[in-house]
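1. please work out how this folds:
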Amino acid sequence: MRRTKPLPATVQRWAEQRIGPVVAVRDASHDWYRSKVWELEGSGARRWYVKISPSVKFFTRETRAYRHIVPVLGHSRAPDLVDSRAEDLVLLLTAVPGAPAPGLALTTGEWRAVHRQAGVLCARLHEAGELDRSDRTEAEASLNVAAEGAEKYLARTGARLTADEQQVIRDHAAQLRRVGPVPVGYIHGDNQPRNWLVSSAGLALVDFERTRPAARVQDLVILAVTEWLDHPDREKAFFQGYRRDLTCAERHALRCLTALDAVNCLAWGPDNNHPEVTGRGRRTLDRLMRENRS
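-> Down below sits the predicted model:
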């Protein structure tokens, strides 16, 4: 059972200086030791969220995203940043309607509708204005950076992967370096249903700590190896909302990126006692091995 994390008193006092007295606090963290999120309730049942970022990098990304990128999603399609405090890596956010999609008993048709709305919001995010020179440089280098990370994750997996499996990862990393130009923009960075809030008002996105300039296709990796693998109708619905198909280069990049996601999962999952992430990596790698032999 996950232990409830207490909200630091100094953070609560800081939040109350901005929103008034807090009458109730609920731990809303993910099941990960570095996740620190609390729901705050004020008078009149008004709600906010406080988040302590796990690192300076994530804090910097998320505050920048809320100030300059997230507003393109539209009213109530994402939280608003009320305030932030760099010394504590803390953000105070408004609450948006809805509950995470995985916790809802959605029908087949409702899941398709959710993916269609997610495609719409992702397109808005990916096209959120022109990239400046620094962001464009980072975005255009993102696939090479991903490829270069393969050896780091292979070293961490050690004996968990066979020699043939390690070679398949290296082959896909090498192919990723040769993909060529692909569309770039701002990506969510953790684009998956747990960060999609569903309500009668429509879909909202949350958790922008990994938002950054990158190849747009990088935002589709988790969906490709989880949701869409068993539910191609959801993939079709997403791209109906996204309003364009992937280019040939993007499709090849996506396949290579799924291989790198697999080795990342097989390094991180066991080290952090996370069977769901480990299982995701193993399933992807087993599929790639089968396809490689055929």
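
2. only C-alpha atoms for contact and neighbour calcs from this point on.
-> Noted.

3. in what helix or strand does residue 171 lie?
-> helix 163-177 (DSSP states H and E).

4. quick one: buried residues of that helix?
-> 165, 166, 168, 169, 170, 172, 173, 174, 175, 176, 177 (16 or more other Cα atoms under 10 Å).

5. what's the most distant pair in these?
-> 165 and 177 (19.0 Å; Cα to Cα).

6. give me the neighbour count for residue 109.
-> 10 (other Cα atoms under 10 Å).

7. would you agree it falls within a strand?
-> No: assignment of residue 109 by DSSP: H, G, I helix; E, B strand; the rest coil gives helix, placing it outside any strand.

8. now it: how far from residue 116?
-> 11 Å (Cα to Cα, to the nearest Å).

9. another one to check against the first:
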Amino acid sequence: MPLTTTQQALLDTWLPGHTVLGDHSWGLVSTTVLQVRHLGRDLTVKASSPDDHHLGREVVAHRELTAPLLPDRAPTLVRADLDAHLLVATWLPGRLVQGTPAEHDPASYHQAGELLSRLHGQSSRTDEDWLEQQRVRTARWLARPHRIPRAHVDRVERRLASWPVGPVTLTPTHGDFHPRNWVVEDGTVSVIDFGRAQWRPPATDLARMEPRQWRADPRLEAAFLEGYGADPRPGWWPDLLLAEAVGTAVWAHQVGDEAFEQEGLQQLAELTA
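-> The predicted structure is shown next:
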């Protein structure tokens, strides 16, 4: 999605004479991600449509949650305008960990665990309703168009009828924590993209890695937990994975990401077996 006239005018005011070095947009959602250069400094520009909530979450995360990772293990917010759905942050040098040898290196996961422990460890609060909200959210996903087999839907609905209840501890979380949102430079891992950041149980930040990298190589899980300093997964971890798999299958179907949809469907098949 190209920048709107308003967004481009605002960006020209903030960064007069900037040069666009690359477009790193994902292409499936209405968010534009640009690498630009201004006065010799590389910066990240993110712009979204008014119906996208991720950019607002990212601005809040930069302002309230990322301090333990600064100045060089997460981007620093430079400018933001929530009304214009536009932000500028520092550009972290390096390559995405996903798709490189670093994705299969336990050292990457040890560092990632250390960074996530910093993020989670800064504060906590108790929430009496979070588990019930996840039950309701999962039921709402099932009510949307999807290609989940009927037998799997029936099993999920039976699980929802006996969903766990009770208070849980929430911490600041990244929300999409896995190698696609890590960058590595000279062996140092940093974290990017806080568009799903929110207060959640800390274990939720492990849900992307378990069915992917950790399944293929248990050494990566062990290295991560060693770096993190504990294992935050609670007794209701399988229910969390089930909710994540439902959300993945339905959301990916809606945006046309067939590979991600198949990942969610496969995980659902295993979790409901």
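
10. my read: residue 236 of structure 2 touches residue 164, true?
-> Yes: using Cα atoms under 8 Å, residue 236 of structure 2 makes contact with residue 164 at a distance of 6.7 Å.

11. sec struct for the residue nearest the centre of structure 1, please.
-> Centroid-nearest residue in structure 1, with Cα atoms, centre = their mean: residue 190, separated by 0.5 Å. Per three-state DSSP, the secondary structure class of residue 190 of structure 1 is coil.

12. strands of the stretch 101-250 of structure 1, start to end?
-> Ranges of strands in the stretch 101-250 of structure 1, per DSSP state E, counting those that start in this stretch, are 184-187, 196-199, 202-205, 212-215.

13. residues in structure 2 matched by the first one, start to end?
-> Here strand 184-187 of structure 1 aligns to structure 2 at residues 170-173, judged by TM-score structural alignment.

14. what about that stretch, how far off from structure 1?
-> For stretch 170-173 of structure 2, the mean distance to aligned residues of structure 1 following superposition is 1.0 Å (mean Cα distance after the TM-score superposition for structure 1).

15. residue 104 of structure 1 maps to what in structure 2?
-> Matched across to structure 2, residue 104 of structure 1 falls on residue 100, judged by TM-score structural alignment.

16. and that match, how close does it get to residue 180 of structure 2?
-> 10 Å.

17. who has more neighbours, these two?
-> Between residue 100 of structure 2 and residue 180, counted using other Cα under 10 Å, residue 180 has the larger neighbour count: 16 against 12.

18. related to what we said a few turns ago, of the strands of the stretch 101-250 of structure 1, which approaches residue 241 of structure 1 most closely?
-> strand 202-205 (12.3 Å).

19. for that closest one, the distance to its chain's centre please.
-> 14 Å (Cα atoms, centre = their mean, to the nearest Å).

20. now swap in stretch 180-197 of structure 1 and tell me
-> Its chain's C-alpha centre and that of stretch 180-197 of structure 1 lie 7 Å apart, by Cα atoms, centre = their mean.

21. again with stretch 117-132 of structure 1
-> 14 Å.

22. could you list the buried residues of it?
-> Under 16+ other Cα under 10 Å, the buried positions of stretch 117-132 of structure 1 are 117-128, 131.

23. in helices only, show me those residues.
-> In this view, the buried residues of stretch 117-132 of structure 1 that belong to helices under DSSP state H are 117, 118, 119, 120, 121, 122, 123, 124, 125, 126.

24. I'd like those residues written out as TSV, with distance to residue 223 of structure 1 added.
-> Formatted as TSV, these follow (distance: Cα to Cα, whole Å):
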residue	distance to residue 223 of structure 1
117	14
118	11
119	11
120	15
121	15
122	12
123	15
124	18
125	16
126	16
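
25. one step back: residue 55 of structure 1: which of the strands of the stretch 101-250 of structure 1 is closest?
-> Nearest of the strands of the stretch 101-250 of structure 1 to residue 55 of structure 1, taken as Cα to Cα: strand 212-215 at 15.0 Å.

26. still on that earlier bit, ok, residues contacting the match of strand 184-187 of structure 1?
-> Under the contact criterion Cα atoms under 8 Å, 6 or more residues apart in numbering, stretch 170-173 of structure 2 has outside partners 65, 119-127, 197-202, 204-205.

27. try stretch 204-220 of structure 2
-> Here stretch 204-220 of structure 2 makes contact (Cα under 8 Å, 6+ apart) with 103-106, 109-110, 173-178, 221, 240-241, 244, 267.

28. which residue range of structure 1 does that stretch align onto?
-> Using TM-score structural alignment, stretch 204-220 of structure 2 pairs with 218-234 in structure 1.

29. ends of that stretch, what's the gap?
-> 18 Å.

30. buried ones in that stretch?
-> 218, 219, 220, 221, 222, 223, 224, 225, 227, 228, 233, 234.

31. show me the two of these that sit farthest apart.
-> 218 and 233 (20.4 Å).

32. number of residues surrounding residue 240 of structure 2?
-> 20.
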